[in-house]
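J.: Below is the sequence, then the predicted model.
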Amino acid sequence: MENAWQHKKCRPCEGGIPAFTRDQAERALADLSGWTLREDGRAIQKAWLVRDFAEAIRFFQAVGELAEAEDHHPDLHLEKYRQVTIVLRTHAVGELSENDFILAAKIDEIPVALKG
């Protein structure tokens, strides 16, 4: 799904940028597929059930390379060897910013083999 977030670049952040309000975050989520706002409204997340452990690690490697290129780093979680969850928040502000939605859209472009 093509959206405007995919064409942006994460901005360096050491704090001092405005955090998204809950309303802004909910509007931005409408452009993304499968991402949800966490209950506290301070992060977004998405979960995948991937084919196997090797695919989970390959996917995390690809996400890590993207995160380094964007200089915006997600929290990566792997449970039960193939349940992958990615949580995004702008750590420097402790809440959501535009960078989180940019990275989410770009993560969605990474191919991943799901459990069939």
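T.: Nice, I can see it. It should be emphasised that the depicted structure is a prediction, and the values quoted were computed from it without experimental measurement.

J.: Please make it C-alpha for all contacts and neighbour counts, starting now.
T.: OK.

J.: quick one: the closest residue in space to Ile44 that isn't next to it in sequence from Asp23, how far?
T.: Taking C-alpha to C-alpha, 6 or more residues apart in numbering as the measure, Ile44 lies nearest to Leu37, with 4.5 Å between them; neighbours along the chain are not counted. The spacing between Leu37 and Asp23, counted by C-alpha to C-alpha, to the nearest Å, is 11 Å.

J.: Name the residue in the two with the higher neighbour count.
T.: For Leu37 against Asp23, the residue with the higher neighbour count under other C-alpha atoms under 10 Å is Leu37, and the figures read 18 against 10.

J.: got the contact list for the more buried one?
T.: By C-alpha atoms under 8 Å, 6 or more residues apart in numbering, the residues touching Leu37 are Ala25, Glu26, Leu29, Ala43, Ile44, Gln45.

J.: Okay, one more to line up with it:
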Amino acid sequence: MATHTPDELVKKKCLPCEGGVEPCTLDESQDQLAQLDGWRLTNDGKRIRKDWRVKNFLAGMAFFNRCAEVAEADGHHPDLHLEGYRNVSVELWTHAIGGLSENDFILAAKIDRLPIELQ
């Protein structure tokens, strides 16, 4: 997988993945993550995650609704976490391959462009 800037990633669309492709290597994932602010590897390098502290519960829910719209448009769906009513997290991986694909980095870059009310 080639490394792309966030501007390049947001211009791409997630491609359907039904398996049969290899997940990104740890090196590929780390190289791409260097281009994305605040995202980190989790789950032994098989997922990426970013955390925010939002203004209040409704700000978190509004952010999740915007994430859902972007995810649905690209057909690639993250795990959304809300804890302690203001701590929101988004976790991405390509379920069909049990690891990371370019789709995860595309969606991460798009989520980074969404408005969010931080504390």
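T.: Yep, that arrived. Keep in mind it's a predicted model, so treat the numbers as computed, not measured.

J.: just to revisit the earlier point, out of the contacts of Leu37 of the first structure, list just those in helices.
T.: With helices taken from DSSP state H, the overlap with these comprises Ala25, Glu26, Leu29.

J.: Give me the aligned partner of the first one over in the second structure.
T.: If you follow Ala25 of the first structure across to the second structure using TM-score structural alignment, you land on Ser29.

J.: mind listing what Ile106 of the second structure touches?
T.: With contacts defined as C-alpha under 8 Å, 6+ apart, Ile106 of the second structure is in contact with Pro6, Leu9, Val10, Lys12, Lys13, Cys14.

J.: Still touching in the first structure? Go through those.
T.: Contacts conserved in the first structure for the contacts of Ile106 of the second structure, using both residues aligned by TM-score structural alignment, their matches' C-alpha atoms under 8 Å: Leu9, Val10, Lys12, Lys13, Cys14.

J.: Now restrict the residues you listed to buried residues only.
T.: Among those, those buried by neighbour count (16 or more other C-alpha atoms under 10 Å) are Leu9, Val10, Lys13, Cys14.

J.: Mind checking which of these land in helices?
T.: Applying DSSP H to those, the entries found in helices are Leu9, Val10.

J.: quick check, nearest of the buried ones among the kept ones among the contacts of Ile106 of the second structure to Arg53 of the second structure?
T.: Lowest distance from Arg53 of the second structure to these (C-alpha to C-alpha) belongs to Val10, with 23.6 Å.

J.: For the residue nearest to the spatial centre of the second structure, pull up the helix or strand it's in.
T.: When the second structure is reduced to its mean C-alpha position, the closest residue under C-alpha atoms, centre = their mean turns out to be Ala108, at 3.2 Å. If you go by DSSP states H and E, Ala108 of the second structure is part of helix 102-112.

J.: tell me, that helix lands on which residues of the first structure?
T.: Using TM-score structural alignment, helix 102-112 of the second structure lines up with residues 98-108 of the first structure.

J.: Centre of the chain to the matching stretch, how far?
T.: The gap between where stretch 98-108 of the first structure is centred and where its chain is centred comes out at 5 Å by C-alpha atoms, centre = their mean, to the nearest Å.

J.: Out of the contacts of Ile106 of the second structure, give me the two with the largest separation.
T.: Using C-alpha to C-alpha for every pair in the contacts of Ile106 of the second structure, the one that comes out farthest apart is Pro6 and Cys14, at 14.1 Å.

J.: Out of the contacts of Ile106 of the second structure, which comes closest to His81 of the second structure?
T.: Checking the contacts of Ile106 of the second structure against His81 of the second structure by C-alpha to C-alpha gives Cys14 as the nearest, at 21.8 Å.
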